[in-house]
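>>> this one's sequence-less:
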């Protein structure tokens, strides 16, 4: 049986919405809501926040969670996780984005299931995509889009609307990339040693690095809408969802 843990990288500063992980989400900070959602899935031997922030470390510990402090400065969440898991005896590490408090057990179970499939030996990491239909979603650069081959291996990720809709009758489904990644430990350790290349630098999408170096990303389809908190408007929408579920 594969030993699996979850890591939630949590940087206090964010270019689009500084301090968003500490914003109140119906009585608890966003990062605490995300941590609790990951624990509640029951899929992981351990769940950790990995952070460079005193504030985030303190609030997680106050809510009974486990936090690991980053020893170095990091450009992205995968680098932060690689440092934290280096000494750990694990097989799979799931990177849960700190600004995705609606991450659910069904999605996480699906992304882990790929490591039991016939093509598991071909997979370096797995992630989730969900369909989009509204043009404002498709054209929003905060929504990372993904295109896949016939076996659902990722071909490319972009903040642009891909594919370009030259033929509106082609029947293309647009997919949004959800912020869950399940890495083999060796894949994420390799990632941290590979220098960033121009495509990743341009798009600011870290999983492009894997594609640029020829690694395989298996995408899993989900019908659950994705809601990451990138803006104040996203936070307000998240609050409405929490209230409706209470």
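Right, received. Where do you want to start? From a predicted model like this one, the values you see are computed outputs, not experimental measurements. Numbers count the residues shown, from 1 in each chain.
>>> CA atoms for contacts and neighbours, from now on please.
Noted.
>>> tell me the buried residues in the helix or strand hosting residue 155?
Residue 155 belongs to strand 154-158 when elements are defined using DSSP states H and E. Of the residues in strand 154-158, 154, 156-158 count as buried by neighbour count, 16 or more other Cα atoms under 10 Å.
>>> give me the neighbour count for residue 58.
Other residues near residue 58 number 13, with proximity taken as other Cα atoms under 10 Å.
>>> ditto for the one 4 residues further on
Neighbouring residues of residue 62 were enumerated by other Cα under 10 Å; the total is 11.
>>> what of the one 10 residues further on?
Neighbours of residue 72 under the rule other Cα under 10 Å: 10.
>>> where does it fall, helix, sheet strand or coil?
With DSSP: H, G, I helix; E, B strand; the rest coil as the basis, the three-state label of residue 72 is coil.
>>> distance check, it against residue 227.
For residue 72, the distance to residue 227 (Cα to Cα, to the nearest Å) stands at 29 Å.
>>> show me what the strand holding residue 155 is packed against.
The helices and strands touching strand 154-158, judged by 3 or more Cα pairs under 8 Å, 6 or more residues apart in numbering; DSSP states H and E, are strand 145-148, helix 208-212, strand 217-221.
>>> looking at these, which is nearest to residue 107?
Closest approach to residue 107 among the helices and strands packed on strand 154-158 is made by strand 217-221 (8.5 Å; Cα to Cα).
>>> so what touches the closest one?
Among residues not part of strand 217-221, those counted as contacts by Cα atoms under 8 Å, 6 or more residues apart in numbering are 110-111, 114, 123-130, 148, 152-154, 210-211.
>>> buried stuff in it?
Of the residues in strand 217-221, those scored as buried under the neighbour-count criterion (16+ other Cα under 10 Å) are 217-221.
>>> could you give the angle of that strand to strand 154-158?
80 degrees (axes from the mean of the first three to the mean of the last three Cα atoms, to 10 degrees).
>>> next secondary structure after strand 217-221?
Next along the chain after strand 217-221, taking DSSP H and E as the criterion, comes helix 232-245.
>>> identify all contacting residues around that next one.
17, 25-26, 227-229.
>>> next, count neighbours for residue 107.
Residues near residue 107, counting by other Cα under 10 Å, number 21.
>>> adding another structure so you can compare the two:
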């Protein structure tokens, strides 16, 4: 295998217990994520990594390959590494289990960036923000990139800041979408990096990569997502899916 997708799917959640099994139009949320991941053309395999039998049972019922992992992982990255460690694979795509609107082309774009350029070790996705109210929402992570689309910084604040005397009336703002691709080698480097100062300030794990001097390639997508952290966001996803299909 060259490229695999892994969906870390924890049952416990501070704000929404068991959310990966929440019903969305007759299917558990996790199934929506898995079905979309299976449509990605560049993934040789899709694995659901879970730590709870209820999640594993549900995933097996809809036909997914399941790997049970430790309950003690501090992050999805650690869970990912446990799954990938014994596998002969070059590239790993980390697909969030609470992103039921993830588009297959996002997954392929991340995988393609890593396949086409061996100097890229980590890649992710951004979407231009159309709703200006989201710019100051700390739950919407913003990203700024250099001219080659490598991340300069991720923040919960509005970046770039628009100065009062700026000649630019309305800069473009980009939302970070939490889909990541890594080479297998870099995944284990990343896993072992210590938590960084900026990471602890913003509570954004990917900042440790930048603070340690590594680069993250960022691919722009035209598709948006709604991450589900609350029952209210679940309802937004349901309304969206009633109107649109992939």
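That came in fine, so what should we check first? No experiment lies behind these values; they were computed from the predicted model shown.
>>> overlay them and tell me the TM-score.
Scored by TM-score structural alignment, normalised by the length of the first structure, the superposition of the two chains gives a TM-score of 0.92; 243 aligned residues with a Cα RMSD of 1.7 Å.
>>> circling back to that earlier point, distance to residue 179 of the first structure for the buried residues of strand 217-221 of the first structure - can I get that in a markdown table?
Formatted as a markdown table, the buried residues of strand 217-221 of the first structure follow (distance: Cα to Cα, whole Å):
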| residue | distance to residue 179 of the first structure |
| --- | --- |
| 217 | 13 |
| 218 | 14 |
| 219 | 12 |
| 220 | 12 |
| 221 | 13 |
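>>> tell me which of these is nearest to residue 205 of the first structure?
Ranked by distance to residue 205 of the first structure (Cα to Cα), those are led by residue 217 at 13.6 Å.
>>> next one: that closest one from residue 13 of the first structure, what distance?
For residue 217 of the first structure, the distance to residue 13 of the first structure - Cα to Cα - is 28 Å.
>>> likewise for residue 4 of the first structure?
Here the distance between residue 4 of the first structure and residue 13 of the first structure works out to 28 Å (Cα to Cα).
>>> same thing with residue 191 of the first structure?
Plainly put, residue 191 of the first structure is 23 Å away from residue 13 of the first structure if you go by Cα to Cα.
>>> so which of these two has more stuff around it?
Comparing residue 191 of the first structure with residue 13 by neighbour count (other Cα under 10 Å), the higher total belongs to residue 191, at 20 against 13.
>>> alignment lookup: the more buried one to the second structure.
With TM-score structural alignment defining the correspondence, residue 191 of the first structure maps onto residue 190 in the second structure.
>>> pull the contacting residues for its match.
Counting by Cα under 8 Å, 6+ apart, residue 190 of the second structure touches residue 209.
>>> one more: residue 145 of the second structure?
By Cα under 8 Å, 6+ apart, the contact set of residue 145 of the second structure is 151-153, 218.
>>> quick check: the aligned residue for it in the first structure?
Matched across to the first structure, residue 145 of the second structure falls on residue 148, judged by TM-score structural alignment.
>>> then residue 4 of the second structure?
Residue 4 of the second structure is assigned residue 5 in the first structure as its aligned equivalent, the criterion being TM-score structural alignment.
>>> give the contact list for that match.
44-47, 90, 92-94.
>>> so how do I select the buried members of the residues you listed in PyMOL?
In PyMOL, this line selects whichever of the contacts of residue 5 of the first structure come out buried by 16+ other Cα under 10 Å:
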select buried, resi 44+47+90+92+93+94
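>>> superposed on the second structure, what's the mean shift for the strand holding residue 155 of the first structure?
Once the two models are superposed, strand 154-158 of the first structure sits on average 0.9 Å from its counterpart in the second structure (mean Cα distance after the TM-score superposition for the first structure).
>>> list of residues touching that strand?
Contacts with strand 154-158 of the first structure, where a contact means Cα under 8 Å, 6+ apart, come from 144-149, 203, 205, 207-208, 211, 216-219.
>>> closest to residue 179 of the first structure out of the residues you listed?
Nearest to residue 179 of the first structure among the contacts of strand 154-158 of the first structure, with distances taken as Cα to Cα, is residue 144, at 9.5 Å.
>>> burial of the closest residue to the closest one other than its chain neighbours, as a residue count?
Leaving aside its sequence neighbours, residue 144 of the first structure sits nearest to residue 159 (Cα to Cα, 6 or more residues apart in numbering; 4.8 Å). Residue 159 of the first structure sits with 18 neighbouring residues when counted by other Cα under 10 Å.
>>> to which residue of the second structure is residue 159 of the first structure aligned?
With TM-score structural alignment as the criterion, residue 159 of the first structure pairs with residue 156.
>>> now do the buried residues in stretch 135-150 of the first structure.
Neighbour-count burial for stretch 135-150 of the first structure, counted by 16+ other Cα under 10 Å, picks out 137-138, 142-148.
>>> for residue 157 of the second structure, see how far away residue 118 of the second structure is.
Residue 118 of the second structure sits 32 Å away from residue 157 of the second structure when distances are taken as Cα to Cα.
>>> that should have said residue 75 of the second structure, apologies.
As defined by Cα to Cα, residue 75 of the second structure lies at a distance of 23 Å from residue 157 of the second structure.
>>> which of these two has more residues huddled nearby?
Using other Cα under 10 Å as the criterion, residue 75 of the second structure and residue 157 rank with residue 157 on top: 17 against 11.
>>> surely that one forms part of a strand?
No. According to three-state DSSP, the state of residue 157 of the second structure is coil, so it is not within a strand.
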